[in-house]
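A.B. asks: have a look at this prediction, sequence included:
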Amino acid sequence: MNVIVIGGGAAGFFGAIACAEANPQLKVTLLEAGQKPLAKVRISGGGRCNVTHHCFDSARLVEHYPRGGKALRGAFTRFQPQDTVQWYKSRGVNLKTEADGRMFPTTDNSETIISCLMQAADKAGVRLFTGAGVKTVKQFSDSEDKSYFQVELKNGRVFQGDRLLLATGSNPLGYRWAKNLGHKIEPTVPSLFTFNIKDARLQGLAGVSVDNVQVRLGTGKNKLEQTGALLITHWGLSGPAILKLSAWGARFLYDLKYNSRLQINWLPKYNQETLKQDLITVKKAHPKKRIVNYCPLKLPKRLWQSLVNYIGIKSEKVWSEISKKELNKLVSEIILGQYQITGKGVFKEEFVTCGGVSLKEINFKTMESKKCPGLYFAGEILDIDGVTGGFNFQSAWTTSWLAGQAISQV
C-alpha cells in the first residue's frame, strides 16, 4: 500500500515515521515543497526548539489550547508530552525542563531534533522528496470502486497513494486541497502575537520586564484575562501574558482590526483597597522620602517613575505631601491602567494560526476525515492552536502519531 504525506514539517515527519515504523510493508512518501525540511523546527525557541511542555496531566494540558482542547483530550490519553520525551530519548535525544515548564533538547540546538527526525525517517524507509511543490491533489476511484489519491507536482511528476496525510501547516494550499476534498475550513487569523502600543507611560522603557501582571481585554461575555510575565518593547508589549492573551483573543482582536483597549494590573496580588492601604502605610512610615525615587512596591523603578510622572506628581514631592486624589490616581493607574492597542506585532518568526480544517469533520481516534475516506490530517492545518510553551509542537506530535498509527493498521 502506498502512503503519501504532504508537508515536511514536524507533523509530516512524525506522521510518516510513525506510519513506516509501525508497518514496514508500507511505501511511505514524504513531499516537502522547500529545499530544507523542518524549517519551523529549526527556528523555534530561538533556534533551541521548544519540543514540548512538562505537563503530563491530559486534563491540565488541554487548558493551554484556545482552540482544539476538547478534541485533544482523548488524543492526549494516547500520546502526550511524556510519550514525546520517551520517543526522543529512545532515539538518543534527551530533553530538559526549564523553570517555566518548557522542554528543550539538552544540546539547546534545534539541529539535534532535526537530525533525529531525518535519521528516524531514513531508517524507517520513508522516501523524502524536497523541492516537491504540489500542484494538485485529487481523489479517484478505480475499476473496482476503490478510491486512491493522485498528487501532481509542479514539475509534472505524479504520485499515487491509497492513503493521504495532509500536514501542510498554515499553508493556504493545504486548506484549498482540504476544501476540494469536502472539508469546511474555519477562517484563519493570526494567533500568538505582540501588541503595538504607543503610550507615554511606556516610552523609554524598552527591555523592562515585570514578572507577574494581569492583562484584560473586552467586557462581559467577551472578557478575556491572562496572568504572567510581561515585557515592554520598542513597539509596545510582549511576553508570556501578552502572547497568551493574543491567542485566546485571536478572533476578538481580528474582528476589531487590532484596535482595542487593554487593561493592565501591574500588581495582581493587590486590589484597589489593599494597595491604597499599603501606600497610606508608606506615607506614614516614610514621610520625607521623595515619591518618584522611593518605590515601595515590587515594580521596576523605571516603570514606577513613569507611572508617577504620568499622573502628574512632581519630582520633588515627598510621601507626606501626596494628596488623597493623587493617591487614588496612583492606585488606579497601577491596578486599572488602560492602554490602547493599535496593531499587532509578530512573535519572532514563530507564527501560529487560529483556524483551519473543522474539527467536527475529523475522527480524533484516527485523525481520519469523516468526509473523505483515506484522508488524514495532522498538525496546524487543523483548527487547533496552543499558547506559547511547546504546546503547538505537542499537538503536532500527537495528531501525527495517531494518524501514522491508524494508517499503518489499514
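C.D. replies: Looks like it came in fine. Numbering: from 1, shown residues only.
A.B. asks: could you use CA atoms for every contact and neighbour count after this?
C.D. replies: Noted.
A.B. asks: what segments of the stretch 301-410 of the chain are helices?
C.D. replies: With helices called from DSSP state H, counting those that start in this stretch, the stretch 301-410 of the chain shows them at 301-310, 324-336, 391-408.
A.B. asks: go through the ones you listed and pick out the most buried.
C.D. replies: Across the helices of the stretch 301-410 of the chain, averaging neighbours per residue (mean count of other C-alpha atoms under 10 Å) puts helix 391-408 on top, at a mean of 26.
A.B. asks: next up, a second structure to put side by side with the first:
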Amino acid sequence: MNQNFDILIVGGGAAGFFTAINIVEKNPKMKVAILERGAEVLGKVRVSGGGRCNVTHACFEPNELVKFYPRGEKELRGPFHQFCSGDTIEWFEKHGVELKIEEDGRMFPVSNSSQTIIDCFVKATQKLGIKVFTGQSVQSIFKKDNFWKVETQNENYIAEKLVLATGSNPKIWEMLQQQGHAIVSPVPSLFTFNIKDPRIKELPGVSALATVKVKDTKLTSTGPLLITHWGMSGPAILKLSAWGARILFDKNYQFTIYVNWLNDLDAEDAEKILKTTKQEHAKKAVSKKSVFGLTNRLWESLVLASNINTETKWADLSKVQLQNLVNQLTNGTFQVNGKSTFKEEFVTAGGIDLKEINFKTMESKLHENLYFAGEIVNIDAITGGFNFQNAWTSGFIVANAV
C-alpha cells in the first residue's frame, strides 16, 4: 500500500517541523507528512539548552551572524538575508511564543521550558492537518518517474517533493551517496579538552577570560575559560573545538595549547605591571593577592608553578622568578589528551557537500525536487542558538521554494 503526499519530510526534529508548518501555512491545500524514526518527535529540542531550548541568538545582522558558523559561513549569507534571527522572534511571537534575550545573547522562551516550543510545533501541525508518523525508519529512497518513493520498515510513501531533515544520520547520508551525493565525513565538533595538569587539578569551577591557541596551527579563540574535573571547557574551548573540528580530529585529540590567562594582555605589558607591583607592595607575599583580577586560587596556583613559594615577598622576587610568572600568566603550555562531549548539545561537523546545494532554494543540484533542511548538510555552529537558527532559516527557504 502506498501513501501519497504532495511533500514528504523525513525527520521529526526542529528543521522538519518548521519546514512542514511553513509549507502548509503558505499553501493550505498541500498534503504534507513528516516521518520520524523514533517513538517521539522533537527529542533534541526537548533537551537543548538544558531543557530550556536555546531558540536563537540576538545577533540581527546577517553578515555578523555568519561568523558563528565554522562550516557554512559563506553559504549562509544569502539565506540569512531572507530569514534571520529577527524573523525567528517574529515567527514565534505570531505563533504565541514569546522569547527573551539573556546576558550572553542567547534567546529562550519566556517560559524557560523547551516544552513550550514542542507544544507550539505540535499544535500547529494538528491545526494545519500535517500528518506525523512516528516509528518510521527509512530503509530506502529512490526516484520513480517524477516521484520520490520512500520505503520504511512497514510502509511505502510517495511524494512529488522530498525534504530531508534528518540531522547527522549516517544511514540517510549513505542513501544519498548511492544517489550520487558527496558526503563530508562527520567528525565531532563542540567538545571539551581533557587535560591532566597539577596547575589546574585543584581548581574545578574556576573561570577566567582567556585567549587559547593550538600549537602549530592558526587556531585561536578568546572568551570565558572554565576549569573542570577533566580539564578545560567554557566558550573559549568550545569555539576552538568547533573551528578546529577537522584539524583536532586529524591530531587524534593529542595536542598542545597555549593559554593566556590575561586575555589580550601581552607578556611585555604584564611584566611592566608586575614590576610596578613589586615596588608598591614590596613587603607583601606574592601568592596572597591576585594582581590581574584572576581568582586568588588560580593566581596562587600560577605563582607556585613559577617556582615562587607561598612566603616569598615581592621584594625578594628574582628576575628569573618574575619571568617565570610572566610566562605562566601569558603563555602557559598545557597538553591536551583526548576530548569529552559537551553535555547533550552534541554537534557534528560533516554532511552533504555544500557545493551540491542551491542555497537560494536548499534544493539538491543533482536531483530535482529533493530538498535539505538543518544539520544534514555540512553546516554547524558554535553553541548559543546558532544551530537552531540554521534549522529555521533552511526550513523557511525550503518552504518558500516548494
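C.D. replies: It's in. Bear in mind the structure is a predicted one, so any value in this text is a computation, not a measurement.
A.B. asks: fetch the TM-score of the aligned pair.
C.D. replies: The TM-score (TM-score structural alignment, normalised by the length of structure 2) is 0.97; 398 aligned residues with a C-alpha RMSD of 0.9 Å.
A.B. asks: picking that back up, could the helices of the stretch 301-410 of structure 1 go into CSV alongside distance to residue 173 of structure 1?
C.D. replies: Below are the helices of the stretch 301-410 of structure 1 laid out as CSV (distance: least, C-alpha to C-alpha, whole Å):
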stretch, distance to residue 173 of structure 1
helix 301-310, 46
helix 324-336, 44
helix 391-408, 18
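A.B. asks: nearest approach to residue 153 of structure 1 belongs to which of these?
C.D. replies: Closest to residue 153 of structure 1 of the helices of the stretch 301-410 of structure 1 is helix 391-408 (C-alpha to C-alpha; 22.9 Å).
A.B. asks: helices or strands up against that closest one?
C.D. replies: helix 10-22, strand 52-53, helix 69-76, helix 81-89, strand 375-377 (3 or more C-alpha pairs under 8 Å, 6 or more residues apart in numbering; DSSP states H and E).
A.B. asks: closest to residue 359 of structure 1 out of those?
C.D. replies: Short answer: helix 69-76, nearest of these by C-alpha to C-alpha, at 7.4 Å.
A.B. asks: mind giving me the packing neighbours of the closest one?
C.D. replies: For helix 69-76 of structure 1, the packing partners by 3+ C-alpha pairs under 8 Å, 6+ apart come out as helix 58-61, helix 391-408.
A.B. asks: follow-up on the earlier one: minimum distance to residue 87 of structure 1: which of the helices of the stretch 301-410 of structure 1 has it?
C.D. replies: helix 391-408 (10.2 Å).
A.B. asks: the stretch 101-250 of structure 2: helices as residue ranges?
C.D. replies: 114-128, 170-178, 198-201, 235-243, 245-250.
A.B. asks: in the shortest one, what counts as buried?
C.D. replies: So that's helix 198-201 of structure 2. Of the residues in helix 198-201 of structure 2, 199, 200 count as buried by neighbour count, 16 or more other C-alpha atoms under 10 Å.
A.B. asks: now that helix on structure 1. Mean distance?
C.D. replies: Average distance, helix 198-201 of structure 2 versus aligned residues of structure 1 after superposition (mean C-alpha distance after the TM-score superposition for structure 1): 0.7 Å.
A.B. asks: the last one too?
C.D. replies: On superposition with structure 1, the mean distance recorded for helix 245-250 of structure 2 (mean C-alpha distance after the TM-score superposition for structure 1) is 0.3 Å.
A.B. asks: matching residues in structure 1 for that helix?
C.D. replies: Taken onto structure 1 by TM-score structural alignment, helix 245-250 of structure 2 occupies residues 250-255 there.
A.B. asks: got a markdown table for the helices of the stretch 101-250 of structure 2, with distance to residue 387 of structure 2 too?
C.D. replies: As requested, these are arranged in a markdown table below (distance: least, C-alpha to C-alpha, whole Å):
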| stretch | distance to residue 387 of structure 2 |
| --- | --- |
| helix 114-128 | 15 |
| helix 170-178 | 19 |
| helix 198-201 | 32 |
| helix 235-243 | 12 |
| helix 245-250 | 16 |
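A.B. asks: among the ones you listed, which is nearest residue 79 of structure 2?
C.D. replies: helix 235-243 (21.3 Å).
A.B. asks: residue 44 of structure 2 pairs with which position in structure 1?
C.D. replies: Aligning on TM-score structural alignment places residue 44 of structure 2 opposite residue 40 in structure 1.
A.B. asks: all strands of the stretch 201-350 of structure 2, in order?
C.D. replies: Using DSSP state E, counting those that start in this stretch, the strands of the stretch 201-350 of structure 2 run over residues 207-214, 220-228, 231-233, 254-260, 332-337, 339-341, 347-352.
A.B. asks: residues in contact with the fourth one: which ones?
C.D. replies: So the one you mean is strand 254-260 of structure 2. The list of residues contacting strand 254-260 of structure 2 from outside it, by C-alpha atoms under 8 Å, 6 or more residues apart in numbering, reads 210-215, 248, 329-338.
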